[in-house]
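Novice: Got a predicted structure here, sequence first:
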Amino acid sequence: MAARAALRRRYWATVPARLRLLRAATVLLAAALAVLLLAAGLATNSTWDAVSQRDAPRTTSAAGLELALDDMDAQAANILLSSGDAGEGRLWTPYRKAVGFYADARREIGHDLRALAVAAQGDRADEKTVESLNDDFAAYQELIGRALENDGRRGGKQAALADYRTATDLLDSGLLPASRELVSSNNAAFDTEYASARSTLATQLTVVLVLGLLLLVVLGALQWYLTWRFRRIVNPGVLAATVCVLTAVILGGQVLSASAEHLRVARHDAFDSVVALSRARAIAYDANADESRYLLDPGRRDRYEASFLAKSQRLYGIEGATLSTYDAELATTWDAYRTDHRDLRFTGEFRRELDNITFDGERAAAERTVEAYAVYQRDDRKIRALLAEGREREAAEFCMGWEPGTSNAHFGAWMAALDEVTGINRAHYVSSVAAGRSDLTGQLPWTCGLLLLAAGLTGLGLRPRLAEFR
């Protein structure tokens, strides 16, 4: 009892004790709030580092690998299709273009594999996937190299075709599934990072508001006590400290809520579309390769035709459509969508993008992409019709030509439209990351400074009152 009485006399029974206790509570709460905001800022900045330097680049590198693999195989098919018999009857423009694109894709694959190997360090599942990719790609290159070597000999087309078949089978059974697995796993890791960061920010915002409210209550109690005890209307120092705390709580809350919003825009509004469109681009290159494979390999035409349709359905899915009905049903469903943007009778990667329209100019760019895709689809039917009429060389020239009005020219226009809508989303992803960082570096130091100033002003405001009791 004696000890309790002594503590009461020391910390509450006298006026100076009460003032010192309220001052200490103010300083401790202000310091705790400043430390919390500083820790939240550092954690959020770390999240932005993880998002911009690890999660997003890993996902886009994996998507780029899938695209480059599809492109390399497509160009190998184009080389074999356009090379003639040891150069005799060669389609020179398609051949030269295919050789150049083949080399570009090969270099891109090497770059992406190195980047993914570095990114996978520490994740055993991804490490094993990258190791498998490297082994399979070495085997794939050997098969393609052998196919091209055989194709360079007169009468070597059949041997080249046999090697190319084996290489394409390896691509379909090993390389492409593994690259898609990396896209999915890295994208899932990004989503996990995002969900955790948003949850943490929500918790931190709640704690900031609670601590801020408690600090304002303590300052209000201090101001009331000074008014009651010393018969003063206000204490200027405590009033200024209250204004500083209120401003700091508002700014701190804005920083945390803005960070959560920038994360949402970067992840879902922008990057979800980047992933969908990157997948669409890889599927497009693989479908384009199926056309060349269809012309190159008569023994597998049914297989490559079915594969082309399956990839078309992954891009713009129409239930029950066949190649003979696809164009008409695409036109019907697209007209319905253009009439009413809520009337989406199709599925696939284009649907994913159209369900996630967010930014200025994005819808128009996405619609141009689908319209360019429809032109490319009609070209495919022309290729098959020419082949059915026995006009194989004309079919190959139209398929691989780059002159205006040919299939490759229209494919290039489709890819340019796809790049435009991807670029819009990528730009907003980058700007959201930059804005998130800017809010932290621009406002958070001021917020912490205001809290420290509030603690100092409280001490200055109480100094004359405490001096009266010396």
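Specialist: Yep, that arrived. Residues are numbered from 1 along each chain as shown.

Novice: CA atoms for contacts and neighbours, from now on please.
Specialist: OK.

Novice: From residue 196, how far off is residue 21?
Specialist: Here residue 21 is placed at a distance of 38 Å from residue 196 (Cα to Cα, to the nearest Å).

Novice: More neighbours: which of these two?
Specialist: Regarding residue 21 and residue 196, a neighbour count based on other Cα atoms under 10 Å identifies residue 21 as having more, with 16 against 13.

Novice: Comparison target, given below:
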Amino acid sequence: MTAPVAAPAASSTRAISRPTAPASGSAPLAATRPDTAPVRRRSSVPTRLRAATTVVVALVAGLLAALVVGVAAARDNLHTIGGRTAPQAATAADLYYALADMDAQVANVLLIGHDEQIGNKQSALRQLRQDRAAVTAALQTLLDRGLDTAGEDTARTLLADLATYDALTAQARYADDQVLERPVARPPANATSFYLSATALMHQDLLPAADRLGRTAEAGLAGSADDGRSTARVAALAVVAFGAAAVLALLVVQVRITGRFRRVFSPFLVAATVLVAVLTGLGSSLLLDHGDRVRDAKAEAFDPFAALARTRAVASDANADESRYLMLPDRAGYYRAQFAEKAAQLVPMSTEPGLAQRLAAFRRDDEALVAAVNSGRRDTAVGMATNVGRGNLAFEFYDYQSVLDSTAQTHHDDFTDRIDAGRDALAGWRWAPPLVLGVGVLLVLAGVRPRLREYR
């Protein structure tokens, strides 16, 4: 019996499997992927470095824009204050004083009459002409420099009222000149009537209109100063924001280059960082200083000038009340009360060195004038009020006014010097930011370029 034949081994009848080529368009084998990862990482490093450099340059450009705009705004603000709003306010103050003094000089002319031995009528006439010319010049200057609609209406109304005032005072003087023989301090009734109408027009219309122009001009100056300070602070904040961001971005670039390339800090990037940081500090300080400078110039220099300019007008009107007191005995009580009120106003306005004692001397001589009138020595009182000789009331008033003028001018000069100093502080900043930051950008590129070159 034959043995059964063994079945063939399974392995002999099965096809031996072989790797087949991937079909067209199929994904590459996973075995090839590890070879591409380093390439991708290498290509992403310069891309990130270029992006970081672009961010740095953009922030530096923002810093430059903030500095340029801020400095330009500060320069324009100084031009507005020094060239328009402050001169407008000063001119309005001069107008107010010239009007008040003009009315005082008309009173002096009528008070003296025709007796040159008692008072200096020619001096009063000369001062009257100067005041009238100053009024015309001040009004013309205000109109030429530009007023708003309300200001222009006020100025034109003032001009019309001024023509009426001129006519009334001319009639008063003409009526007085027709009576050659008349007592001192006793102008004819028609001359007195014309003058009373003129001085009423001055105090009820002309001086209030000039006061409105002055206060509007001072408000314009205050607005310019506030706007300049606010704009400077916003610009300084923008400078700090862009500058700090640029410095931070530069530091990040430095740290990444150091860690990635195993390098020490790049001297070019260090220099660029220092330049940006220094310019940020100096620029923000400059803009903040501008805001403080403008505020202090107005508060510490122009405001005292404006107050003293108003004091001059009050003092001149108080002195005119003395002449009216002598010239109009039926209104003596009214004008004494007016003088007392204005003299009381002068006390807190006369705290500057040298003013208080001169005001005291002026008021002391006023008491002597009243005593002379009460004792029947009216001619002597008129001479005291109108003859500028040492020991007379007129001299003490002139001395007081002279110190007022010089002190006011000192404050005005201080204001002008502060504005000029502000312009000088900004002078170099027209070209410094573009130059310094341009160098900074070149330094950044010089610091980054060697690292990018390693990937070529």
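Specialist: On my side now, so go ahead. These numbers were taken from a predicted model, which means no experiment stands behind them.

Novice: all helices of structure 2, in order?
Specialist: Taking DSSP state H as the criterion, structure 2 carries its helices at 10-13, 37-80, 86-112, 121-145, 149-177, 189-201, 207-261, 267-297, 303-327, 332-349, 355-374, 378-386, 393-427, 432-453.

Novice: how about the most centrally placed residue in structure 1, what does it touch?
Specialist: Structure 1 has residue 271 as the residue nearest its centroid, 3.0 Å off, counting by Cα atoms, centre = their mean. Contacts for residue 271 of structure 1 (Cα atoms under 8 Å, 6 or more residues apart in numbering) come out as 425-426, 429.

Novice: That one pairs with which position in structure 2?
Specialist: For residue 271 of structure 1, the equivalent position in structure 2 is taken to be residue 302, counting by TM-score structural alignment.

Novice: if I look at that match, how far off is residue 80 of structure 2?
Specialist: From residue 302 of structure 2 over to residue 80 of structure 2 the distance is 15 Å, taken as Cα to Cα.

Novice: any idea how far the match of residue 271 of structure 1 lies from residue 64 of structure 2?
Specialist: Summarising the geometry, the distance separating residue 302 of structure 2 from residue 64 of structure 2, computed by Cα to Cα, is 34 Å.

Novice: how close does the counterpart of residue 380 of structure 1 in structure 2 get to residue 326 of structure 2?
Specialist: Matched to structure 2 by TM-score structural alignment, residue 380 of structure 1 sits across from residue 366. When distances are taken as Cα to Cα, residue 366 of structure 2 and residue 326 of structure 2 turn out to be 12 Å apart.

Novice: Which one's more surrounded, the two?
Specialist: Comparing residue 366 of structure 2 with residue 326 by other Cα under 10 Å, the one with more neighbours is residue 326, at 28 against 23.

Novice: who touches the more buried one in this structure?
Specialist: 111, 185, 332, 378, 381-382.

Novice: quick revisit: including distance to residue 323 of structure 1, could the contacts of residue 271 of structure 1 go into TSV?
Specialist: Supplementary listing: the contacts of residue 271 of structure 1 in TSV, determined by distance: Cα to Cα, whole Å:
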residue	distance to residue 323 of structure 1
425	32
426	33
429	37
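
Novice: Closest one to residue 239 of structure 1 out of these, please.
Specialist: residue 429 (42.4 Å; Cα to Cα).

Novice: Identify the residue nearest that closest one in space, chain neighbours excluded?
Specialist: Nearest residue to residue 429 of structure 1 in three dimensions, chain neighbours excluded: residue 266, at 4.6 Å (Cα to Cα, 6 or more residues apart in numbering).

Novice: That neighbour: how many residues sit nearby?
Specialist: Applying other Cα under 10 Å, we find 25 residues neighbouring residue 266 of structure 1.

Novice: returning to that earlier point: could I get the contacts of residue 271 of structure 1 as CSV with neighbour count and distance to residue 260 of structure 1?
Specialist: Compiled in CSV, those are given as follows (neighbours: other Cα atoms under 10 Å; distance: Cα to Cα, whole Å):
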residue, neighbour count, distance to residue 260 of structure 1
425, 26, 18
426, 19, 19
429, 26, 14
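
Novice: tell me which of those are still there in structure 2?
Specialist: For these, the aligned pairs still in contact in structure 2 (both residues aligned by TM-score structural alignment, their matches' Cα atoms under 8 Å) are 425-426, 429.

Novice: can you tell me which helix or strand residue 336 of structure 1 belongs to?
Specialist: Per DSSP states H and E, residue 336 of structure 1 falls inside helix 323-339.

Novice: To which residue of structure 2 is residue 141 of structure 1 aligned?
Specialist: Correspondence of residue 141 of structure 1 to structure 2, assessed by TM-score structural alignment: residue 166.

Novice: what's around residue 51 of structure 1, how many residues?
Specialist: One way to gauge burial is a neighbour count; for residue 51 of structure 1, by other Cα under 10 Å, it gives 22.

Novice: In this structure it contacts residue 190, no?
Specialist: Yes: judged on Cα atoms under 8 Å, residue 51 of structure 1 makes contact with residue 190 at a distance of 6.9 Å.

Novice: ok, so what distance separates residue 401 of structure 1 from residue 266 of structure 1?
Specialist: The span separating residue 401 of structure 1 from residue 266 of structure 1 equals 39 Å under the rule Cα to Cα.

Novice: List the residues that contact residue 422 of structure 1.
Specialist: If you count contacts by Cα under 8 Å, 6+ apart, then residue 422 of structure 1 has 273-274, 277-278 around it.

Novice: okay if I get the residues you listed as CSV plus distance to residue 173 of structure 1?
Specialist: Conversion of these to CSV gives the following (distance: Cα to Cα, whole Å):
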residue, distance to residue 173 of structure 1
273, 27
274, 26
277, 23
278, 21
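
Novice: hmm, back to that, show me what contacts the nearest residue to the match of residue 380 of structure 1 once chain neighbours are set aside?
Specialist: Leaving aside its sequence neighbours, residue 366 of structure 2 sits nearest to residue 393 (Cα to Cα, 6+ apart; 6.4 Å). When contacts are counted by Cα under 8 Å, 6+ apart, residue 393 of structure 2 is found next to 362, 365-366, 369, 384-386.

Novice: and in structure 1, which of those residues remain?
Specialist: Where structure 1 agrees (both residues aligned by TM-score structural alignment, their matches' Cα under 8 Å), these reduce to 362, 365-366, 384-386.
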